[in-house]
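Undergrad: Mind folding the following:
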Amino acid sequence: MSAPQHNTLAYRPEIDGLRTLAVMPVILFHAGIELFSGGFVGVDIFFVISGYLITSIILGELMAGTFSLLRFYERRARRILPPLFVVLTATLPFAWWWLEPEALQAFAKSLMAVPLFSSNFVFWRESGYFDTAAELKPLLHTWTLAVEEQYYLFFPVFLLLAWKLFARRWIFAMLLAATLVSLVVAERGVLRESPASFYLLHSRAWELLVGSLIAFYFSWRPRTHQRAGMLGELGALLGLGLIVYAICAFSQATPFPGLNALLPTLGAALIIVFASPQTWVGKLLCLRPMVGIGLISYSAYLWHQPVFAFARHISLLPPSLMTMLGMTVLSLVLAWLSWRFVERRFRDRQAFSQAQIFRLGAFASLLFVAVGMAGTLTQGFAERYPPDPTNLNAFDNPDIRATCDKDYDGNGWGIDFCRVGDVDGNPGNDIAVFGDSHSEAILPAFDVAGKQLGMGIVHIGLGGCPPLLGVDVVSHNYDPGVCESLASREFEYVKSHGIKRLILVARWTQYTEPGYDRETMNDNFLISQDSHALSQQASRAVFEASMARTVEAYRALGVSVDVIAQVPQQRADPKSLYYRLAQDQDESEDDKLQAISAVSVPIERHAELQRYTRHVFEEEQDQGLITLVSLDAAFCKNQRCLIGDAASWYRDYNHINAKGTELVAESVAQLLEGNRL
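TA: Below is the predicted model of the structure:
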């Protein structure tokens, strides 16, 4: 995340201060501090700094006629590899102890990719940067190293060749054109909500190129150390303001890294261009604590993610704020030790020659690739503590729609209706079950009851799409318009097929609440034609209006509407819990049941999370518009809504599994028979 200094580039302490302004927001964002909701922009600041410093070094050597590709990559290896390999080594025993096989296999894949600087491709294909699961990935942050090293694989070669063929102004023009093209590509990717735009080089190169353009600018107009004028003061203050605004105002719902990324990148560029130890901003950045943290920023960045991820793994429940602040301090302590005894040591050419650096780098890389390959091929060394096969299968995705979805490409537009239950019966008696992924999770219970009662069940649903008319969801699941289009298709299906009964099932709080341990929502805001504001208040207003509109529209067709309230949402990961229990062979069954109860969500927390959505539904029910169905009794007893017993009832934090559907099967059958709960 940072670049080596070189004797062709004068040391600027304010740049180290700027590194602090980059790394600390990233760390505090990952720690879950709400004030730093946009702290992820620190990565963009790092890219600008890196592009500026390294291009400055290359230009200085090109102008002096001393540039060497071999020496360039030696400097990168000395700076990047030793602390990286120390951190990777430190993660291995903790991954072995605390990660269940599936998580360990995913870790092994990333471990294999890190020394090859390709982990950005691994994480791009796995999931989004802001997913809950992202907090549990110890090496997620290495995607930025991959982007940088991919850039520096080609950029020095390009400069070396272009320097011989073109004048400097033409090289600058080509880099400027590449910057604009990359920015356009990034913005188009953001509009399509493509995770590739976040992780891959083609949409991140422009941020590094911004730093490179600054270096070219200074090669024509070298910096001076004269007293700062008003332009310097204002330029640096504007840069600081842009960065602070992005850190505090951006959130996981902010489309990124397209045009919005201009704020932190231009902010960093302005500080690099205008700040000096004589400006107000420069004096702030040159304060000793700012410079000190900046010096260890690379190691701090390397350590914080694995420290945070393993803290979350070992606790089962989300760690407290104080715990995460403690982990932040630990990360900084480890960073100082890493900087003092690893970074500085390996940058000493007297201690390690060029040949030794390359040999050690190659050997360690091959070693980590081999370990990662072993973990991948053995499915996370699953034999370490194999649980009961029933428990192992408890975390699989439901396959009840497998035949219906065999030609579905996953983009949301092509999802089709699926008929279960008594599929040979009269379609005129079908009951519709619409919703998001929670509707699919409970669908096996409807399938069994439908077969018993001679009823056909028509289902359609997409994860993250509530069955509400006229709304869309701001998320990274699907293209804009998918959820709104799906709800319209659902309505037209009911209308055209003469269905007289509709059951709506969803994770309702996903669209109105931040969850158990957050103060603000992530990115699943509801928007409509009349409201595009991204706030909890606006999302709730859209939810109420769309719920009323949806019920009214279906009732106008003569359709009765039942709403199944959200099943209790858990705070602990059931997979980690049951693997942990399987690992402890000496613990009695009673002790295990007590442990399961201890991490299951308390009834009062469950009620608090769902208070708003239940209130909306109860008001509709009081007016005789819907029937509200609660499944709480199947899960909640003794002041806890249990995550399971000897076997898990959930496949993740909020979706029930096959065992969970067995618990609610009788209630679903009664619902289909018309006996209100």
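
Undergrad: CA only for contacts and neighbour counts going forward, please
TA: Fine.

Undergrad: can you give me the helices for the stretch 351-500 of the chain?
TA: Secondary structure of the stretch 351-500 of the chain (DSSP state H, counting those that start in this stretch): helices at 354-377, 389-393, 437-453, 482-497.

Undergrad: Please apply the same query to the stretch 501-650 of the chain.
TA: Ranges of helices in the stretch 501-650 of the chain, per DSSP H, counting those that start in this stretch, are 536-556, 574-583, 589-599, 603-622, 632-635.

Undergrad: Same check on the stretch 51-200 of the chain?
TA: Ranges of helices in the stretch 51-200 of the chain, per DSSP H, counting those that start in this stretch, are 69-98, 101-113, 119-126, 143-165, 168-191, 196-199.

Undergrad: Second chain to compare with the first, below:
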Amino acid sequence: MTIQLSVSGLRHQMKYRPEIDGLRAVAVVPVILFHAGFPGVSGGYVGVDVFFVISGYLITTILIDEREKGTYSLLGFYDRRARRILPALFFVLLCTIPFAWYWIPPDAFEDYARSLAFAALFISNIHFIEHSGYFDAAAQLRPLLHTWSLAVEEQYYLLFPLVLWALGAFSRRKHLWVFLGLSGISLGIAEWGLRNYPLENFFFTPSRLWELLGGSICAAILMGRSQPRNDILALTGLAMILFCVFWYGTGVRFPSLYTLVPVVGTMLIILFAATDGWTARLLSLRPMVAIGLISYSAYLWHQPIFVLARYRSVSEPSHALMGLLILLSLALAWLTWKFVEAPFRRRAILAGRASLLTTSAVGIIALASFGFWGDVNKGVPERLDRIGSEYLSDLSAQFNEWRPQDICTEVEPVPGKLCTLHQPDNPVSRVALLGDSHAQAMLPAFAELSRTRNFTLMRGVRAACPPLLGVYLTYGRQDARECFDTMQAYVRDIDGSDIDTVFLVARWSLYASGNLAGEDAGFMISDTLGDQFQTQAGWKASFELGLDRMLSALRKADVRVILVHEVPQQRIFPENILWQAVSLGGTKTAAEARFKQSFIRRDEVDALTGYANKVLSQLAEAHGAETLSLNTVFEDEDAYVWFKDGNVLFRDTDHLTLRGALSVAPLIAETLRP
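TA: Predicted coordinates for the structure are as follows:
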């Protein structure tokens, strides 16, 4: 039986393997469930790795076969790629624009617009590499985050035909050795990137090429041979993928050696799942094949639908709602497959190569131009003016208020050294602020007090770096090592100075137990550098050890220490709620009622911070330190608020705005000795 290969996206006559369609269903369903936030599929992201192997196998098989038959054409290859990829992609991208325009606030829209431009150019992974830092948009609020994998594949498609051209006529041994060699280099890059640039490494094409080449290796092995059957190996491969789906989590950093499990599992299925085998029969079931056929469109639709739903909700959407949105994604995927994908592949639309490539170029230019325009215009905040609400406009402006409180007086501040932020003529004391980005956000309060209370203010702040000693964050060797060294240097500075009071400020619960969504393995603490698989008990023990060492060192330096409890984390971005009020066009009263619905319950925050606050209190008592809670500023009945008396207090879920920082200044002032 021969049919057009819709799974690979290339129009080519070859023996149809329905189990490959079914395997694509195994890939896309976990990805969708993972992005929807369903429990039990913590490793659903491995579906993307399965996709990579499948793509590498199909593309390599077709290109080598065409070359051997003398029918290979580079223009023909890209014509088929464009017919498969661009129509559905452009359609989905266009559909997201009006919703993003009305529903997404300026800062997030700026990120969306830039990602739109980069997605149209098939380099969106570069955008996410450049914007994967601590303060960039959260993954669950980026409508086009999933396009990074399309970019990696398209970059592979640009390079791989050149590799095959250079290799010449097919030789199994030659091709296998080259594919294996390139895979080894790529995997080595992935391992190095994991240890030094873990956030960027995830999106980095050279770190991912070995996964696609895994499919190429399968193609070279099977080329010109009948499909072997080995049920044990094929079922083992399927079990390896499912193991990763259900047992991997955010603590397993990708890509890395751990990615070998789903990649090798996929290769075993491709190599040994013969049509009459158990695994092939399972994957060839009609529902599996049906989902596999629409998997590309389903992958395109699900992320923007989930994200836009989150922008319209005053809380995280329920599992029931996310289930309905999954059904909506699949329905739109079927419609897109039937009325967009299929007609272009059949050449019912733009049958000529020149017309297709010309239209594709126009589409790329138009989408990229709009995206860059939105990026250059900083998310087009003027969209707010269409409502004409001066009140909401004033609130929106509060997110960007700032003071130059973070300018060191030293001409050339030394990295890793405390710097002076305020130096009065006759200071009555010297105060140091140590901590992570929460300390940075609270700087306006200390800067204001340093002027009114006449003390010298020293800053020792590094984002995503807790004020602990002798322990490491588990993510990224280079970042973890720099954080470790920086805190050691700050303490040495304090020990050798006349500083008399030190405030320690951090998002303690994140480093002690996780966030509202559960454990965040990236911020686990370990006493061993690079320990990615820290147990929960070991995590807590390391957190306590690091804080104990910090307090011991500061007590030895003979300074007064005040441990500031973290401010109450919110569940939803305040700017999103404000933009909802803008887009709905309601009154001030209606807007504030919506704000109130989004406030987090006190019992949720108390449960989140309970362990960390207990450790802070116990160790403070043991070392003669003090603790300070700022929660009374944010209390309102049974909730902790992000908006109070006309003031926006949070600029995201956990960092204070300028007004939020100034609102806690009176409580900090009470701890300062005259």
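
Undergrad: quick one: TM-score?
TA: The TM-score (TM-score structural alignment, normalised by the length of structure 2) is 0.92; 660 aligned residues with a CA RMSD of 2.6 Å.

Undergrad: would you turn the helices of the stretch 351-500 of structure 1 into JSON lines with distance to residue 173 of structure 1 and mean neighbour count?
TA: What follows is the helices of the stretch 351-500 of structure 1, written out as JSON lines (distance: least, CA to CA, whole Å; neighbours: other CA atoms under 10 Å):
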{"stretch": "helix 354-377", "distance to residue 173 of structure 1": "35", "mean neighbour count": "17"}
{"stretch": "helix 389-393", "distance to residue 173 of structure 1": "57", "mean neighbour count": "14"}
{"stretch": "helix 437-453", "distance to residue 173 of structure 1": "49", "mean neighbour count": "23"}
{"stretch": "helix 482-497", "distance to residue 173 of structure 1": "40", "mean neighbour count": "18"}
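
Undergrad: and residue 474 of structure 1, which of the ones you listed is closest to it?
TA: For residue 474 of structure 1, the closest of the helices of the stretch 351-500 of structure 1 is helix 482-497, at 9.8 Å, according to CA to CA.

Undergrad: any idea of the angle the closest one forms with helix 536-556?
TA: Angle, helix 482-497 of structure 1 to helix 536-556, by axes from the mean of the first three to the mean of the last three CA atoms, to 10 degrees: 10 degrees.

Undergrad: What does residue 320 of structure 2 correspond to in structure 1?
TA: Residue 320 of structure 2 maps onto residue 322 of structure 1 when the alignment is built from TM-score structural alignment.

Undergrad: Please give me every residue in contact with whatever residue of structure 2 lines up with residue 595 of structure 1.
TA: Aligning on TM-score structural alignment places residue 595 of structure 1 opposite residue 594 in structure 2. By CA atoms under 8 Å, 6 or more residues apart in numbering, the contact set of residue 594 of structure 2 is 314, 577, 581.

Undergrad: One more pass at 10 Å, please.
TA: Going by CA atoms under 10 Å, 6 or more residues apart in numbering, residue 594 of structure 2 touches 314, 577-578, 580-581, 586, 588.

Undergrad: I'd like these as a markdown table, with neighbour count appended.
TA: Below are the contacts of residue 594 of structure 2 laid out as a markdown table (neighbours: other CA atoms under 10 Å):
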| residue | neighbour count |
| --- | --- |
| 314 | 21 |
| 577 | 26 |
| 578 | 21 |
| 580 | 23 |
| 581 | 23 |
| 586 | 15 |
| 588 | 13 |
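
Undergrad: Quick check: the gap between the residue mapped onto residue 172 of structure 1 from structure 2 and residue 576 of structure 2.
TA: With TM-score structural alignment as the criterion, the equivalent of residue 172 of structure 1 in structure 2 is residue 176. Per CA to CA, to the nearest Å, residue 176 of structure 2 is found 51 Å from residue 576 of structure 2.

Undergrad: Correct me if wrong: residue 592 of structure 1 contacts residue 583.
TA: No - taking contacts as CA atoms under 10 Å, residue 592 of structure 1 lies outside contact range of residue 583: 11.4 Å.

Undergrad: Just give me the residue right at the centre of structure 2.
TA: Most central in structure 2 under CA atoms, centre = their mean is residue 139, positioned 3.9 Å from the mean C-alpha point.

Undergrad: what's the counterpart of that residue in structure 1?
TA: Under the alignment (TM-score structural alignment), residue 139 of structure 2 maps onto residue 134 of structure 1.

Undergrad: repeat for residue 259 of structure 2
TA: In structure 1, the residue equivalent to residue 259 of structure 2 is residue 261, according to TM-score structural alignment.

Undergrad: isn't there a helix covering its match?
TA: Yes - assessed by DSSP: H, G, I helix; E, B strand; the rest coil, residue 261 of structure 1 belongs to a helix.

Undergrad: contacting residues for it?
TA: 41, 44-45, 183, 186-187, 204, 207, 246, 254-255, 267.

Undergrad: List only buried entries from those residues.
TA: Neighbour-count burial (16 or more other CA atoms under 10 Å) is assigned, among the contacts of residue 261 of structure 1, to 41, 44-45, 183, 186-187, 204, 207, 246, 254-255, 267.
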